[in-house]
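A.B. asks: Next comes the sequence, and after it the predicted model I'd like to discuss.
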Amino acid sequence: MAVTFKGNAVTLMGSQVKAGDKAPNFTVLANDLSEVTLDDTKGSVRLISVVPSIDTGVCDAQTRRFNEEAAKLDNVKVLTVSVDLPFAQKRWCGAHGIENVQTLSDHRDLSFGEAYGVAIKELRLLARSVFVINSNDEVTYAEYVSEVTDHPNYEAAIEAAKAAN
């Protein structure tokens, strides 16, 4: 899949996943620096919102939108993954009243980025994307946004999360 950042082609590292695939495991950091893996949310539907940097306009809007939707979704854990430092994620969430989304940092070793094929080689950021993983750890929805500065298809992701329950 071809992905651009501000109109320039970028290289995604890792293997992209698609609906029907077994969800790859990963290790990221929570805001308190504890390790979090896919297995930590086993038995739940996961909507994973991936953003390049939480402090930018589209990423801010994406995280806020999924935070609002998370309050309406039963048995769905909403995770936002970026390479921002855990401290910055915690500060941003506190400043913006984000309480329904768990922010996770992939800054340490790009474990998530490479497992899901969203690590941008040239920028060491993650490409905007959304994944839904059901309680059996199967990917039921995967969207790789072709232009990193564009919004994802919020409605499709939310419907996929509801259907995966």
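C.D. replies: Yes, it's here.

A.B. asks: Could you use CA atoms for every contact and neighbour count after this?
C.D. replies: Fine.

A.B. asks: and Val58, that's in a helix?
C.D. replies: Yes: assessed by DSSP: H, G, I helix; E, B strand; the rest coil, Val58 belongs to a helix.

A.B. asks: That one reaches Pro152, doesn't it?
C.D. replies: No: counting by CA atoms under 8 Å, Val58 stays clear of Pro152, with 9.5 Å between them.

A.B. asks: let's bring in a second model and compare:
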Amino acid sequence: MAQITLGGKPANTSGNIPQKGDGLKDFKLVNPSMETKTLNDYKGKKLVLNIFPSVDTGICAKSVHEFNKRAGSADNTMVLNISKDLPFAQKRFCGAEGLENVEMLSDYRFNQFDEGYHTQITDGAFEGLMSRVVIVADENGTVQYSEQVPEVGQEPDYESALKHL
């Protein structure tokens, strides 16, 4: 279990996120077209997993924009924005914001992403949502960088994450 804060108040997560050298765990998530996506769908690509509570919060939306701008068109790289938002909300958000270089994925249907990534907030106001986490993996699915942002309302360290692509 890791401890983070939300508005300065302590909150816990379901475990410790993957660390450098770990392999990515398989997952089943749903894209805005209601298709199931797994880790195998991104085989051979560098991945930026931008995990957050909801696209309907300012910092989450900003992180999607930043990764879209900074890494979305990088060679052989996919930015996966992962939350528990419904795919309809994710699609609306991307359409309204003109985001085309990132992929939105939802854990609403299978609710299992946390088993491999330990991002679920287990208490406090955001209980049941995912904490703010960035994981960068190479083409072989090996974690090169991971960060669990200590305060949910804080942006991730974009520069450090992107140095590892």
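C.D. replies: Arrived safely, thanks for sending. Because the structure is a prediction, the values reported are computed rather than measured.

A.B. asks: Just give me the match in structure 2 for Ala127 of structure 1.
C.D. replies: Aligning on TM-score structural alignment places Ala127 of structure 1 opposite Ser131 in structure 2.

A.B. asks: Now do the residue minimising distance to the centre of structure 2 against Ile59 of structure 2, distance only.
C.D. replies: By CA atoms, centre = their mean, structure 2 has its centre lying nearest to Ile51, at 1.8 Å. According to CA to CA, to the nearest Å, Ile51 of structure 2 stands 12 Å off from Ile59 of structure 2.

A.B. asks: the strands in structure 2, which residues?
C.D. replies: 3-6, 9-12, 28-30, 36-38, 46-51, 77-83, 103-106, 133-137, 143-148 (DSSP state E).

A.B. asks: in the superposed pair, what's the mean gap between the third one and structure 1?
C.D. replies: Right, the one you point to is strand 28-30 of structure 2. The superposed strand 28-30 of structure 2 is, by mean CA distance after the TM-score superposition for structure 1, a mean 0.7 Å from where its aligned residues fall in structure 1.

A.B. asks: Next up, the contacts around the nearest residue to Ser15 of structure 1 once chain neighbours are set aside.
C.D. replies: Spatial nearest neighbour of Ser15 of structure 1, excluding adjacent residues (CA to CA, 6 or more residues apart in numbering): Gly117 at 4.4 Å. By CA atoms under 8 Å, 6 or more residues apart in numbering, the contact set of Gly117 of structure 1 is Leu12, Met13, Gly14, Ser15, Gln16, Val17.

A.B. asks: thought the third one was touching Ser111?
C.D. replies: Meaning Gly14 of structure 1. No: counting by CA under 8 Å, Gly14 of structure 1 does not reach Ser111; the two are 9.5 Å apart.

A.B. asks: what's around Gly21 of structure 2, how many residues?
C.D. replies: Per other CA atoms under 10 Å, the neighbour tally for Gly21 of structure 2 reads 12.

A.B. asks: make that Met78 of structure 2, sorry
C.D. replies: 21.

A.B. asks: nearest residue to it other than its sequence neighbours?
C.D. replies: Per CA to CA, 6+ apart, closest to Met78 of structure 2 is Leu47, 5.0 Å.

A.B. asks: count of residues packed around the one you found?
C.D. replies: For Leu47 of structure 2, the count of nearby residues is 27 (other CA under 10 Å).

A.B. asks: corresponding residue for it in structure 1?
C.D. replies: By TM-score structural alignment, Leu47 of structure 2 lines up with Arg46.
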